[in-house]
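Asks: build me a structure from this.
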Amino acid sequence: MSAPISPQLLSHQNTSIIAGDGGGKRIRCTSEYQPRFDSLKQAAGRNHYWALLAIKELNALTTGMLGKNNVYVRPGEREVATGNSKYYVFLPGLKATVVRWANDQFCITKLDLDPSYYKVLSQGEEGTRMGIYRVSKEKLGSTWGIDYAADNKILPRRGRMVSIADASYSTAFDAAQETMPRTVKLMGVGESRVTQSGTDIHFTPGRSKLGGLLRYNPLSVSRARGSAFLLADAMEAAQDVDGVIWSADHGGSVVLTQAMQILIERRGSLKKYTVYFHRPRTSPASALELAHKLDMRLNQRFADTGLSMRGALSQFSIAGKRINNENDPYDKNYHAEAWLNGGLKVAAPAGFLAAMIGGQAGLVVGGIATAIGGAGVVHALGKSAKESFGHYFKR
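Replies: The predicted structure is shown next:
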């Protein structure tokens, strides 16, 4: 890792102008990171979409930092020696550290590239580029084929399914083999349909999974922001395609949730889209609130959190808002059924169910009814409990 650049060295003599020479705020780059910037320009010249996007966004800094949804500032953080404001610009495959000088020019003092970026810049290795891939499956075959979408756009077909993979796969090919069978099964699409029309996958290169117990807030995971920026572009470009399903798998929940946040900052509305989260490694409640703000279509079942207690509680925490949202199909009856069928399995099924059968059902039902509120809840819970666990009482 390179040592920090001394403020005394940040002069016009050891920096060069990379944007704004013809108007707007001048953007400079230190001589240490100029070769990396030049590599970006070369990749953009070869029409690599994310390199083109990176150059475009870095040039856009000539209008300043305000209103940029990929620019993050840590409150109160400045350069120790100079007191200059410090910004972090997240783009696909890279993070730029930018300092604002007293003369209102900006200087890139650090340009961190993801290891996978070097492969693209130098060799163009297939399957390692971040972004959208077409996924297909040969009839009766067991292998999923991939084809990089150079324009980062999904295939504009009604009801198109797009899987957002976790970042723990070396290539998009590996991500497709692991992710697509689960996505197809869970979304009930059917392999025959996929074999006929295919699907898409958004790939994020990385060495480890995104999110987790210590990073449960999806908006705090900084290493996914470049990928989320790219996914937001793909989602925005397809906003006129009806019925697109965006399904996040495991840590893909980070990328999808952050992309939704970016689209809100762009004042977008995605009324024709549906989102779904399979075993999310981050809070589904955060994503659901964003889905409401974007006017997205929702199914009653928004996320499958498996046996995760934290995931179940996250969904439970947002149940009231779902019930009160007239455009959300989630209602008290479904909430009661989902909690009994899903919540009990999460909360130590044997002991918890035994407690219910042993005469504590009234306490459980009362607690849930209080949490949900409103008339008819106890009836709904009682009906669901009878249908779900009635066979236990007949023994």
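Asks: C-alpha from now on. contacts and neighbour counts both.
Replies: OK.
Asks: is D328 in a helix, a strand, or coil?
Replies: coil (DSSP: H, G, I helix; E, B strand; the rest coil).
Asks: check G22 too.
Replies: coil.
Asks: neighbours around it, how many?
Replies: Close neighbours of G22, defined as other Cα atoms under 10 Å, add up to 7.
Asks: how far away is it from T62?
Replies: Shown here: G22 relative to T62, a distance of 10 Å by Cα to Cα, to the nearest Å.
Asks: same question for I154.
Replies: Applying Cα to Cα to I154 and T62 gives a distance of 31 Å.
Asks: do G382 as well
Replies: Counting by Cα to Cα, the gap from G382 to T62 is 62 Å.
Asks: nearest residue to the middle of this protein?
Replies: V255 (1.8 Å; Cα atoms, centre = their mean).
Asks: tell me who's in contact with the closest residue to that residue other than its chain neighbours.
Replies: Closest residue to V255 in three dimensions, ignoring its sequence neighbours and counting by Cα to Cα, 6 or more residues apart in numbering: A228, at 4.8 Å. Counting by Cα atoms under 8 Å, 6 or more residues apart in numbering, A228 touches 255-256, 258-259, 262.
Asks: now rank these by neighbours and give me the top one.
Replies: Highest count within the contacts of A228 by other Cα under 10 Å belongs to V255, 33 neighbours.
Asks: which helices and strands does the helix or strand harbouring that residue pack with?
Replies: Element membership for V255 (DSSP states H and E) is helix 252-265. Here helix 252-265 touches strand 161-164, helix 225-237, helix 284-293, going by 3 or more Cα pairs under 8 Å, 6 or more residues apart in numbering; DSSP states H and E.
Asks: to compare against the first, here's the next sequence to fold:
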Amino acid sequence: MNQAVNMTAQRIGQPGTGKKVMVSAQLVSTYNKLIDLSKKGDYWATYIVKEIGQLTSGVSRGKSVYVHEDFSIAGYKLYRMMLPGCVANIVETPSREYQIEALDIDFSFFEKQVDFKKPGLLFAKPKRTGGWNVSLIMDKEVRGTDGKAGRTGYVKPQSKNKEDWIIVGVADLNPSPHDAAREVAAHISASHFKSEISKLGFNLMYTPGEGSVGGWRLAEANNAQKSERIHESAQVLADVMVKAQKQRKPVAWVTQYGGSGVFTQALQIVRDRGVRLDSHTAFLSGATTNTDRAFVLCRDLGMHVSPDDSFAKNQVLSVRQALGGMALGWAPVKTMVRRLRSQKGYGLKQVTSDALGLFTNGKDVQGIGTAVTTMVAAFGAGPLYGVCGAIAASAPVISAVATNIPAFDRYPNLQAAIQNTDRKLW
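Replies: Now for the predicted structure:
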């Protein structure tokens, strides 16, 4: 049976080099369409063809592009390969050859990126009237088959000064790129990267979708590298990272809320490719996935985090952030210990600063018990001055409640949330 298939199938790569990879007969026309687009300069098609071609080097189970082995029986193994706009089912035979038996390709992937229906790297520009204009970043030098589709995924400097960090915000899932830009901008402004984004704009890694990454989803929060629902976005982001590194661009990544999950998985993919990111740095703001896992990957990739800067900051009263991003406090503690042991210049002063400044509203924790007691006593007594005092003392309680309102929780602090949000509270 295999011989009959091979007589009508098409081989990928040059005979005699690497492992034998065959495209099943019924998929040859689809694969050749992809090849034709690649030859005409379509960047997305070229990327897919290149990744599929990597099969000639074999399937590496540790490589993130191969999500998992679906089954293994009688010496045959089935893998799923997931790429942006493409899912391939691959059978490994007992003779260690590969056959592509299913190929689901979205040939409108680029158009969907332009329409914000697929993950992509955008540039957010401030409007004079408030809010943000967003558009897919294009490389003008290379055009696709229709004369409009250029290469995507190249970071854009927001400043003419080459010494400035190129700011890239990594957003959580969001159905609106404009809302994503607003939320991410608040996190960038609250970070230690000094950039006039309100005037210059910033790069935005956008992932369309509802809900959030991590948080209450504890399995996803603790191991974002394995989350399939953000795999497409992480692949796009990893490609952006590699391109920026090849050009030696100084990139500062600032993640917003569940954007930390997309960022973490992208780092894993980059590490699997054997690329270092020693011209990059990062800051995780309000993360809802394990921050220490992200730190380990950043360290392994050679990313620079200044000894005087925090790597991550969370709202301690946010349940989603406390569970997902902080792992109930263990994640930031482990990161501080790792930095103490291995990072030059990170000493007692820095770890003390991190411990005190790690939580954006940590003082509220101390005040909650006092506030509740004061409110009960004051309202029981009844005098107006007592009630007013109770309201003032109840600020920590108000902060704790507000921090867990979804529309507020996605911002770096309560003040930013009140200034920016106009959506329903629940």
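Asks: quick TM-score on the pair, please.
Replies: After superposition, the two chains reach a TM-score of 0.71 (TM-score structural alignment, normalised by the length of the first structure), with 339 aligned residues with a Cα RMSD of 3.6 Å.
Asks: which position in the second structure aligns with the residue nearest to the centre of the first structure?
Replies: Correspondence of V255 of the first structure to the second structure, assessed by TM-score structural alignment: V262.
Asks: for its match, give its distance to V170 of the second structure.
Replies: Distance of V262 of the second structure to V170 of the second structure, given as Cα to Cα: 8 Å.
Asks: and if you look at H304 of the second structure?
Replies: For H304 of the second structure, the distance to V170 of the second structure - Cα to Cα - is 18 Å.
Asks: and the two? Which one has more around it.
Replies: V170 (28 against 15).
Asks: for the aligned residue in the first structure for that one, list the residues it contacts.
Replies: If you follow V170 of the second structure across to the first structure using TM-score structural alignment, you land on I164. I164 of the first structure makes contacts with 201-203, 246-249, 252-253, 255-256, as judged by Cα under 8 Å, 6+ apart.
Asks: repeat that for R28 of the first structure.
Replies: Each residue near R28 of the first structure by Cα under 8 Å, 6+ apart is listed here: 15-19, 105-108.
Asks: which one of these sits closest to L344 of the first structure?
Replies: L344 of the first structure lies nearest to I108 out of the contacts of R28 of the first structure, by Cα to Cα, at 52.9 Å.
Asks: what is the neighbour count of the aligned partner of that closest one in the second structure?
Replies: Using TM-score structural alignment as the criterion, I108 of the first structure maps onto I100 of the second structure. I100 of the second structure is flanked by 24 other residues according to other Cα under 10 Å.
Asks: now the contacts of A228 of the first structure in CSV, with distance to S269 of the first structure?
Replies: Listed next are the contacts of A228 of the first structure as CSV, based on distance: Cα to Cα, whole Å:
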residue, distance to S269 of the first structure
V255, 18
L256, 15
Q258, 15
A259, 13
I262, 11
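Asks: secondary structure element for F123 of the second structure?
Replies: Taking DSSP H and E as the definition, one finds F123 of the second structure inside strand 120-126.
Asks: for that strand, packing partners?
Replies: strand 132-136, helix 197-200, strand 202-208, helix 231-246.
Asks: so which bit of the first structure is it matched to?
Replies: Residue span in the first structure matched to strand 120-126 of the second structure, by TM-score structural alignment: 131-137.
Asks: so how far is that stretch off the chain centroid?
Replies: Remark: stretch 131-137 of the first structure is offset 18 Å from the chain centroid, using Cα atoms, centre = their mean, to the nearest Å.
Asks: same check on stretch 289-296 of the first structure?
Replies: Counting by Cα atoms, centre = their mean, stretch 289-296 of the first structure is centred 14 Å from the centre of its parent chain.
Asks: before we move on, what about stretch 35-45 of the second structure?
Replies: 26 Å.
Asks: can you give me the end-to-end span of it?
Replies: 7 Å.
Asks: what's the answer for stretch 276-295 of the second structure, then?
Replies: End-to-end distance of stretch 276-295 of the second structure (Cα to Cα): 14 Å.
Asks: try stretch 127-140 of the second structure
Replies: With Cα to Cα applied, stretch 127-140 of the second structure spans 24 Å between its terminal residues.
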